[in-house]
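Asker: Can you look at this prediction? I've put the sequence above it.
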Amino acid sequence: MSTPPTDGFPGPGERIGQYEIVRRLGLGGMGVVFEAVDTVLRRRVALKVIAPYVADDPAFRARFTQEAQAQASLDSSHVVPVFAHGEADGALYIASQLIPGGDLGAMLRASGAPPPRTALDLVAQVATGLGDAHATGLVHRDVKPANVLVRTRGEEVSAYLTDFGIARRTGVDPALASDGCADGTPGYLAPELHTGGTPGPSTDVYSLGCLLWAALVGRAPYAGAPDRLAGAHRSAPVPQLAVGGPFEQQVNAILCRAMAKSPRDRYPSAHALRDDLRRVLRDCPAPPRVQAADPEEGRPAGRTRPRGLAGVLASTFVVLLAGGGIGLALTLRGDSTDEQRAVTNIAAALVEDADFEEPEAECTARRLVERSGVQALREQGLLDGDLELTADSGGSIDPRVLADVISVGASCVFEKVGGGQPSATRTRPATVATYNVPSGPR
């Protein structure tokens, strides 16, 4: 039985062009990903649909087309294939291969880090896809767990790189490639990009090193508010595993080279990093688990993992607004601990599960809490008893709050501030990236 559309999006049983909607899979910064059926070719796809109120923005449409063309141009066994993209029935869409299993970020939050051999194998597969992209002149610029889809078939685990929404090809029009701010996710961003450097294969290699660390221990290499996070990427020691044998020693060497502060000291290519990962898998027996070493004492640190959806984001973010450099502290002044905790948890969930940028997520979370209050958000089903964003059985944001999240999120991105100048709270035009497909038979 069909359900009505949500805030301008189609519902199950409705169509966009030749695609019939089956169900919603995940929420992204500016739209929704659905499982759909291609009624012409009779195959199931992941259909990314852009929110109607941003699809008319010429710059956004250009970036959307750039994303689709960039990903469709790749021929790699570890990059999610794009089947088609375009406009139908007034909606911008991109149809990709449906990868059952969800993304690596969701897997890490749900189950923690996989066995070390599995972690190395997954990252080696991603390195293959990334190297294939570089070979075509394409730089991804947002390598992170949420952009790695995972499929499990028996004992075989396959990884696929996705979301080329901020990718840049050599020679692309700079006006379409960036808005002057650093693109990417701060927790996985190369040091030089925090200070206005130019993205390239070496910055993707750095992010790949961060991804390796996250796959091994279940969290990003550094944490904190944006300014502290940027400082850690620039000057903090490269995180290391507690050494228990040759496996950890070799992996630590790979981490040091991949995450070297200077681009010239990193691996020359993603494929070179992949080859070293494969060598370790071939030559060094892996322990059943690994631990992070204390950076000062060289001993195992507590094996902690972010609780629920709150992640490791700080509770306070500072965003500089364009036109006068006004500082806006995105916290609730004078609010209770519960209110600030709710803001932090909602923001972290939007970053990790919905591919929001951190400033957009903070703004959205703050306004949701200000609008309704913590108790009302609990009653509406947005927050659970621990003040964390509720999820449905597929691990995505509860359908009952989809419209509110998208509406408030869009206002945080596109509103005008201070003398009619556009808000600088976003670092890039957000696109749908989260595929959040529940595991299990279809």
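Answerer: Perfect, thanks for sending it.
Asker: drop to CA atoms for contacts and neighbour counts, all remaining ones
Answerer: OK.
Asker: Am I right that residue 49 falls within a strand?
Answerer: Yes: looking at residue 49 with DSSP: H, G, I helix; E, B strand; the rest coil, it is inside a strand.
Asker: Now for it, how many residues are close by?
Answerer: Using other Cα atoms under 10 Å, residue 49 has 24 neighbouring residues.
Asker: structure B:
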Amino acid sequence: MGAAGALPVGRRLDDGGVDGGSGARCRSGRRARPHRRARRHRRRAVRRGRVAGGGAQVKRILAIAQLNLLEIFRDRSELVSVIGLPLLLTWVFGAAFGAGGAGRPLVVPVADLDRSAYSAVVVAAIDDPAASDAVRVSEASARALVAEGTNGAALIIPEDFSERLEAGDDARIIVVRDPGSEGARAVAELAEGAARRAHANVTAARVAMGPLGGSESMSDLFEYADTFWEPKPPVAVESRVVLASEARANELEAPANTQYSLGFTVFFVMMVALGSAGGVLEERELGTLRRLLAAPVRRAEVLLGKTLGVAFVASFEAAMLVGFGALVFGVPWGSDPAAVALLLLSLVLASTGLGVMISAFVRTRSQMSAVTPVLSTALAMLGGCYWPIEITTPLMQQIAKLTPTGWAMIGLKDVVARGMGIEAALLPAAVLLAFGGVTLAIGVTRLKLE
């Protein structure tokens, strides 16, 4: 008798069994080997099943993410917090404090108590139609405008300004400023530039009239020296952007409109991500997650779907605020699209990871709702979203680098406000991605769905 695998189908074996093909047994009790062609068919079927199963998993994950989005956008209160409030606050702060923004001259009240040719040159230097608008007022009015908050700063030229200039003494220009105003620093810089210009004119006039003696032509020589500042100054300064480093323009503040557009984008992306992540807690309280897990859906699929839903909402928030800032305030968000996209996607991941992690440590949606605004506001304040971090102390600037909002603002300012390329976005993006990866891993492993 030949081998058991060679027996015809249905032929009886010596032990009384019937050979049914691959399930037949020989005298030794072992199963007969299946045909090679049958094995290949089974392998192909397994592979097709795996591919089909993988596609089904992706569909289930996307369906869960889509469900999360629908739940948010069907709720009117959620629409207000995701769309209405961010647009309103960005517009209000940008319009109210954006005096230093592009296309809008800075109004500078000037009290000229000296009323001389020297002070007139100073006022003319400040009155630049493209950047600033000098408005002549009295000393009392200048101080009142700053005290009432109408203007961030004002200039007062003392009565002895010309006398001190001619005598070679230090001539002062008084700057009355509100420390909390965005335009105060710009006014102080204008005053400093005007004072240097006046000092240079006096020096040139003194050198020119030195051999002649007397002081009758001092004023004329001063005015003559000032004519060399127009249309171009005696010394031209050519500036170019260098690689981001410790020597980069850290003290260069972004225009007010740009500052608020960047800051509120970072702030609201963070807050919306935290709020959206809290939806998992609400579903857990209502029991919908328990019913979802009772379906043929894995826990990993539910977690991925919910996480993607949070990331989608945060991405929508970022895109909306970027478009709003570009259209309404003219913020150059498109200066380097690749760098901006890299930073925003990194911010979305960091915000999503933080939201998932926080939702893993709190028990109820009400607790998450209480934590979200406090944590978001604290991170925004420490990271420089509400005001330029450059005006704070060196210690606060170092603390900002311990927060994801701080790194997001560093990268966005370098790219959008300072015109740097994608190389300036690499380090902030790497920090945000690392932060998001760590927080997301912690949140996913500790989050309880039941």
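Answerer: Happy to help now that I have it. Everything quoted here is computed from the prediction, not taken from an experiment.
Asker: Next, the TM-score between them, please.
Answerer: Once superposed, chain against chain, the TM-score is 0.21 (TM-score structural alignment, normalised by the length of the first structure); 148 aligned residues with a Cα RMSD of 7.1 Å.
Asker: Please, where are all the helices along the stretch 51-200 of the second structure?
Answerer: Along the stretch 51-200 of the second structure, the segments classed as helices by DSSP state H, counting those that start in this stretch run 76-79, 85-96, 117-126, 139-147, 161-167, 184-209.
Asker: Between the ones you listed, which one is closest to residue 320 of the second structure.
Answerer: helix 85-96 (8.6 Å; Cα to Cα).
Asker: Which elements pack onto the closest one?
Answerer: Judged by 3 or more Cα pairs under 8 Å, 6 or more residues apart in numbering; DSSP states H and E, the packing partners of helix 85-96 of the second structure are helix 256-277, helix 299-328.
Asker: ok, now how distant is the nearest residue to residue 72 of the first structure once chain neighbours are set aside from residue 94 of the first structure?
Answerer: Excluding its sequence neighbours, the residue lying closest to residue 72 of the first structure (Cα to Cα, 6 or more residues apart in numbering) is residue 82, at 4.9 Å. Per Cα to Cα, to the nearest Å, residue 82 of the first structure is found 7 Å from residue 94 of the first structure.
Asker: what's the overlap in contacts for the two?
Answerer: residue 68 (Cα atoms under 8 Å, 6 or more residues apart in numbering).
Asker: Burial-wise, tell me which of the helices and strands packed on helix 85-96 of the second structure comes out on top.
Answerer: helix 256-277 (a mean of 28; mean count of other Cα atoms under 10 Å).
Asker: which strands and helices sit next to whichever helix or strand comes after that one?
Answerer: On the C-terminal side of helix 256-277 of the second structure, the closest following helix or strand by DSSP states H and E is helix 279-286. Judged by 3+ Cα pairs under 8 Å, 6+ apart, helix 279-286 of the second structure is in contact with helix 288-294, helix 365-383.
Asker: residues of the first one that come out buried?
Answerer: By neighbour count, with 16 or more other Cα atoms under 10 Å as the criterion, the buried positions of helix 288-294 of the second structure are 289, 292.
Asker: With the longest one instead?
Answerer: Buried residues in helix 365-383 of the second structure, counting neighbours by 16+ other Cα under 10 Å, are found at 365, 368, 371, 372, 373, 376, 377, 379, 380, 381, 382, 383.
Asker: and which of the residues you listed is nearest residue 143 of the second structure?
Answerer: The shortest approach to residue 143 of the second structure among these belongs to residue 381, at 29.7 Å (Cα to Cα).
Asker: if we can go back for a sec, closest one to residue 304 of the second structure among the helices and strands packed on helix 279-286 of the second structure?
Answerer: helix 288-294 (13.4 Å).
Asker: By residue count, tell me the biggest helix in the first structure.
Answerer: Longest helix in the first structure, counting residues (DSSP state H): helix 116-135.
Asker: Next, work out how far apart residue 136 of the second structure and residue 344 of the second structure are.
Answerer: Counting by Cα to Cα - residue 136 of the second structure and residue 344 of the second structure are separated by 45 Å.
Asker: more neighbours, these two?
Answerer: Between residue 136 of the second structure and residue 344, residue 344 has the larger neighbour count (other Cα under 10 Å), namely 25 against 16.
Asker: Helix or strand for the more buried one, just tell me which one.
Answerer: Take DSSP H and E as the rule and residue 344 of the second structure turns out to sit in helix 337-361.
Asker: Great, nothing more from me.
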